[in-house]
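> how would this look folded up:
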Amino acid sequence: MADITESILLLDNGSLRAAATLQLRALAARLSNLIGVEVHAVSLLHSSKVDPGELDGVKAQTFVPFLRAQRELGIHRFKVMPLFFGPSGALVDYLPKRVLDLLEDGWEELEVNIAPTLVREGDLRVAEMMAKLVRDKISELGWEKPAVAMCDHGTPAKAVNDVRELVARQLAEILSEDVSTVRACSMERREGAEYDFNEPLLENLLGLEGFEKQVIVSMLFAGPGRHAGVNGDVAEICAAAREGSLQLETAMTALVGSEAEALVAVLADRYRGA
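Got it, this is the predicted structure:
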């Protein structure tokens, strides 16, 4: 029997684009069906600013207001299912601080548990999803052994970058017979030598030897937004690179969130093991 004293959240970082919230809701509904417990689609920030008219008339939920509303229903225990690949600062810094604020505000019964993130050593499933999306793009375009630039957002946290590098190694092994090379890169980075681990940037990788002709940009992004969505930042970087080269061709894969069945299976495992 489901524990009605605990609320389950599928949590993303949040976006000002409606498509991100709609995808989060669809994944939460799938996860609910799989584990037999209601899962709420909640963003850490931003999404509540989206016009509900773009969200089937239902306002997006964000973390702190959602918890407060649940408290009014007598719910004090929460399990957070992160739609994050690795230990982002949003999870290990910002979210715990908000929980501490609520505890210090007199909510002594509050308990928040965070399940493991999507990528784990020895679990190839995120890389396998990405490999499928690369192969789908190769089949669509008819390219033969293109290069793959596996792109994430970029991060100030070395631990998150380590996750990117792990996925890139896994992806390279899985695609060894399908592509010429796989290289991890970032969409953007902070200034300073201490953040050099984000290199190379996608804009600098495109056009380099091995990446000067047919390049598939494999998107290590869970959902759409201003970075990874239609006409987003990554698409603009690719377009600018093509303008500077007569022979460069680029194509972006779909996002990991598009592999809903496989992604929700990973989330269900994280739920059961939390």
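> please count neighbours and contacts with C-alpha atoms only from this point.
OK.
> and whatever helix or strand D101 lives in, how far out from the chain middle?
Here D101 sits within helix 95-104, counting by DSSP states H and E. On the basis of CA atoms, centre = their mean, to the nearest Å, the separation between the geometric centre of helix 95-104 and that of its chain is 24 Å.
> swap in stretch 28-48?
Mean C-alpha position of stretch 28-48 versus that of the full chain (CA atoms, centre = their mean) differs by 15 Å.
> got the end-to-end distance for that stretch?
Stretch 28-48 stretches 17 Å from its first residue to its last (CA to CA, to the nearest Å).
> ok, and what's touching it?
Judged by CA atoms under 8 Å, 6 or more residues apart in numbering, the contacts made with stretch 28-48 from elsewhere in the structure are 2, 7-18, 21, 24-25, 59-64, 66, 90, 95, 261, 264-265, 267-268.
> let's see it at 7 Å
With CA atoms under 7 Å, 6 or more residues apart in numbering as the contact definition, stretch 28-48 has outside contacts at 2, 8-16, 21, 24-25, 59-63, 264, 268.
> the structure of the following sequence is requested for comparison with the preceding one:
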Amino acid sequence: MPAPLTLLVDNGSLEPAATLGLRELASQLAAKLGEPVEPVSLLHSSAIAPERIGGTPAEILFPALEKRVATGIHDFLVLPLFFGPSGALTGYLPENLARLKAKHPALNVRLAPHLHRADDNRLARIIADHVRAEIVSPNDRVALVDHGSPVAAVTEVRNALAQQVAALLGNTVAAIAPCSMERRPAPEYDFCKPLLTDLLATAPWNESRVIVAMQFLLPGRHAGREGDVAEICRAAEIKHAQLRTQMTRLVAEHPLLIQILADRWGAAR
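From the prediction side, this is the model:
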């Protein structure tokens, strides 16, 4: 039987840099696996004007699946570019796959595991490497920031990564704290605390040099050099004269990510 077609799937973004980054990852992974890997997004990216992304329109997952089923392809391996078990993977994706399978009974989709595993510290090694590149003093502090999720299990991934990064960096920095870029306001989402804004306003963080370790995969509205995290850092520096921040590179900029993706792909084969 032919091998399933691999689809590398991110959440999606309206920012061209995110789609271009996803395509580059798919190309690198295909070269490593020796099999085609096609980049698609769950949502949003198909609204980007094609001329902003090299002339080829971005695709979103369910129209992409229907298009390929119409050509006779029925077996797929979905490789999620997600740190943890977000609602997109545990709710939106299986619910819509069930509806699509009801329409196309021959459809067969395998879902590979998300990126983080408790017994695999390679994501933490990526973040630690990026932090080391920015350290200028053992007095530097590290704020490991993710997007912020309404799913507690995703925030647990953030917290676990912070613990692993702390173990890897040891006494080369003064402190490491997990935080989120944003959160829903209701009390039941307090597990996202602290926000990056609040952490940078708290002593001694607000009078330190803080390395903002980016737990983001690809550039976009949040993680780009002019994105939301950068704006939070600039605003905090204006409020606190002694504060200095330095953002790290993104996770997808490290070669270990391709190895992790290849292993998650292999686990679903």
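> coming back round to it: from the contacts of stretch 28-48 of structure 1, which would you call buried?
Among the contacts of stretch 28-48 of structure 1, those classed as buried by 16 or more other CA atoms under 10 Å are 8-16, 21, 24-25, 59-63, 264, 268.
> ok, then the element right after the helix holding D101 of structure 1?
Sequence-wise, the next helix or strand downstream of helix 95-104 of structure 1 (DSSP H and E) is strand 111-114.
> so which bits of the helix or strand that that following strand is followed by are buried?
Using DSSP H and E, the next helix or strand after strand 111-114 of structure 1 towards the C-terminus is helix 125-141. Neighbour-count burial for helix 125-141 of structure 1, counted by 16+ other CA under 10 Å, picks out 125-135, 137-138.
> tell me which of the contacts of stretch 28-48 of structure 1 fall in strands.
When the contacts of stretch 28-48 of structure 1 are checked against strands using DSSP state E, the ones located there are 8-12.
> make CSV from the residues you listed and add distance to L45 of structure 1 to it.
As requested, these are exported to CSV (distance: CA to CA, whole Å):
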residue, distance to L45 of structure 1
I8, 17
L9, 14
L10, 13
L11, 10
D12, 9
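> and the furthest pair within these?
I8 and D12 (13.1 Å; CA to CA).
> on that earlier part again, can you list the buried residues of helix 125-141 of structure 1 in CSV and add distance to L255 of structure 1?
As requested, the buried residues of helix 125-141 of structure 1 are exported to CSV (distance: CA to CA, whole Å):
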residue, distance to L255 of structure 1
R125, 14
V126, 11
A127, 12
E128, 13
M129, 9
M130, 8
A131, 11
K132, 11
L133, 8
V134, 10
R135, 13
K137, 12
I138, 15
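> ok, those residues vs L110 of structure 1, which is closest?
The shortest gap between L110 of structure 1 and any of the buried residues of helix 125-141 of structure 1 belongs to V126, at 32.3 Å (CA to CA).
> leaving aside the residues next to it on the chain, what's closest to the equivalent of the closest one over in structure 2?
In structure 2, V126 of structure 1 lines up with L123, judged by TM-score structural alignment. Take L123 of structure 2 and drop its neighbours on the chain: the residue closest to it by CA to CA, 6 or more residues apart in numbering is H116, 7.0 Å away.
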